[in-house]
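Novice: dropping a prediction and its sequence here:
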Amino acid sequence: PLIVCGDECTFFNILPDNVTLWFSSYGEIIQNLSTIAQILNIDALSVGLELFHLSDKEYVSYWRSLIENIRQGGYTGLLTYCSIFYPVETQQIQFWDILDFIGMDFYLPLLNITTQTIIPSYEHMIDRFSRYFQHFKQWIDSQPLNTSSKQVILTETGYPSSLGGLAAPFANLPSRCVGNYSANFTLQNMAFEAFFQAMKDNPGIINGSIIFWWENPSTRDFDRNGNLSVWPCSWSPHGKPAECTIATAFGGKCPSSNDSRSTIFIHQNSNVAITIIIAILLTIIRL
């Protein structure tokens, strides 16, 4: 669930005064969502999204109780938590052992725009992705078997179509596509090509990925025909060359120019035996 907590609040900065009361309220909402997910035969459910200040070891008991309640409530699908990419949040979580797979939202930069003046090459991007994957592998290999044996799914992956977007793919969209955020469809496409190639070059680390920000209704790039001031440099690959790259990586065909459907792709390595369908549920909580 994505928590929308007010204009001056961001979900990864949430740290309530009364943590016990907060988890009690949040737990009720998650329990209700898990009931709905069971009725709809949803295969997987995330119990949280980037709650950075609430996911460290101090609050492990709350998460374990919440997850146990979901199981006892009758939800039979897979459970995960969508963590901010390693090494920001993923490694601080100490309840991976009772979840079904490790979820990691992957928005890591491909260049430092303040020190690098040369646009990165395709080979440079592959190398950058590979180093990220290998760095993560060092951590997960050091974990107990009840964690290191888990499959790893990138629960969000995306790169905006601009130089600035490659430098800070986690940042908010600008109001207009100018300067370092001038539209560059080629760079976005290169980033996705390099991403998929790096996954092939580093097998057994990342077991799947969800390509996110596909004209997401919660963002200003939702309608490419209605918001041309943002869409050209946004995360959305819809209607851009990257759309064909993504479709091909998933074993599909390049969509026609007339295809205006919004889609979320889930990429999996060939050695993954399970298919994971993620339900993206929007929850509004006023704190």
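Specialist: Looks like it arrived, so ask away. Numbers count the residues shown, from 1 in each chain.

Novice: going forward, measure contacts between C-alpha atoms and count neighbours the same way
Specialist: Fine.

Novice: helix or strand: which one has the spatially most central residue of the chain?
Specialist: Nearest to the geometric centre of the chain sits residue 156, at 1.6 Å (CA atoms, centre = their mean). Per DSSP states H and E, residue 156 falls inside strand 151-157.

Novice: putting a second one here so we can go through both:
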Amino acid sequence: MIFRILCFVSLCFMLSCSATVERQEKINGVSYVASRDSIGQHHIEPVVNLGANYAAIMPFDFVKDLAHPEISFNTGRQWFGETEEGVKQYINLLHNSDIQVMLKPQIWVWRGEFTGFIKMTHEADWKLLENSYSDFILAYAKVAQEANVDIFCIGTELENFIDERPSYWKELIIEVKKIYKGKLTYAANWNEYERTPFWDDLDFIGIDAYFPVDAKQSPTISGAKKGWQVHKAAIKNYAMKHKKQILFTEFGYRSIDFAGRAPWTVDRVEKQVNLEAQAILTQALLEEFWHENWFAGGFVWKWFHKHNAVGGKDDNRFTPQNKPAEEVIRTFYKKYSL
């Protein structure tokens, strides 16, 4: 079954990419998941073999609920890869293998509630949240500068926080720039980016690209690409308006039936594994965006350090590891890397 799917994906790729395009170097990234322990060179080799030239390193902070203003980070209760020490170890090892880094600190709400819904009920709590979030982001801005990180992401999917406190975010960017001298972005949710007010202060328009593109149980290349057209036109126009490249700070699909209908879905229901759907949707996205000069590249969601122990034919989660989608990504990443 796996062999037939790989043959199908390869055939679709050859047919759809027959036209010659100019090679461009892109940000060919993976979202590298933190682990309990330090990592070794053998954990980096699969990233290199994928043709990736970037990895997003994601230290987490934690809040108790959506209305809680205090953030906890860099504690002894966190996994090693989520702490400052772990982040530095990961970055150093990736740099030694010529993999650049986007440092992307993120909030985790207890029970996995959506960070975009974070909202305080009192002005005093908003102030506490702002101070706590600044401590978190500025601490990792220092890590980014000291570790010579190429891109720093100032937040991920925090639409209510931004909608309610836009002046705070403008001030935060000023403070970050006093510390960190590299490129900046923010990871806006797919339905959030058009109202994010500070793109002109950043280097990339960052989008977590979970756009609905195909409602079928098993999508086709042509159907998925058709489903991208309205979204793509809007994204391109937005890039032109702000004179900034688009960066998919996250992109990816589950290997599951109806994977293109609501790609942001993270529930653990045990639906039918559909490796072909993941591969086709991934290919359609790469074909639509990777050749565009207004598009910087992106980071596939998500990549685990123990490559041989994750993914595979029975996994319906996001990782492309040990699935046909991995080969689709490898083909594109190696094509768009100089």
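Specialist: Nice, I can see it. These figures come from a predicted structure and were not determined experimentally.

Novice: that older thread, residues touching the counterpart of the residue nearest to the centre of the first structure in the second structure, list them.
Specialist: For residue 156 of the first structure, the aligned residue in the second structure is residue 250 (criterion: TM-score structural alignment). With contact taken as CA atoms under 8 Å, 6 or more residues apart in numbering, residue 250 of the second structure is in contact with 31, 187, 207, 208, 209, 298, 299, 300, 301.

Novice: show me where the second structure has helices.
Specialist: Here the second structure has its helices, by DSSP state H, at 2-16, 41-50, 84-96, 123-146, 159-164, 166-179, 221-242, 275-289, 324-335.

Novice: what's in contact with the fourth one?
Specialist: Around helix 123-146 of the second structure, the neighbours that count as contacts under CA under 8 Å, 6+ apart are 61, 68-71, 73, 84, 88, 103, 105, 120, 150, 152, 154, 168, 172, 175-176, 179-182.

Novice: residue 282 of the first structure reaches residue 5, doesn't it?
Specialist: No. Under the criterion of CA atoms under 8 Å, residue 282 of the first structure makes no contact with residue 5, lying 11.8 Å away.

Novice: more crowded one of these two?
Specialist: Under the neighbour definition other CA atoms under 10 Å, residue 282 of the first structure and residue 5 were set side by side, and residue 5 has more, 15 against 11.

Novice: alignment lookup: that one to the second structure.
Specialist: The equivalent of residue 5 of the first structure in the second structure is residue 109 (alignment by TM-score structural alignment).

Novice: next one: its match relative to residue 48 of the second structure, how far apart?
Specialist: For residue 109 of the second structure, the distance to residue 48 of the second structure (CA to CA, to the nearest Å) stands at 32 Å.

Novice: do the same with residue 207 of the second structure
Specialist: For residue 207 of the second structure, the distance to residue 48 of the second structure - CA to CA - is 24 Å.

Novice: neighbour count: the two, which is higher?
Specialist: Neighbour totals were compared for residue 207 of the second structure and residue 48, and residue 207 leads with 27 against 16 (other CA under 10 Å).

Novice: just give me the neighbour total for the closest residue to residue 50 of the second structure other than its chain neighbours.
Specialist: Distances taken as CA to CA, 6 or more residues apart in numbering put residue 330 closest to residue 50 of the second structure, at 4.8 Å, once the chain neighbours are dropped. Residues within reach of residue 330 of the second structure, counting by other CA under 10 Å, total 18.
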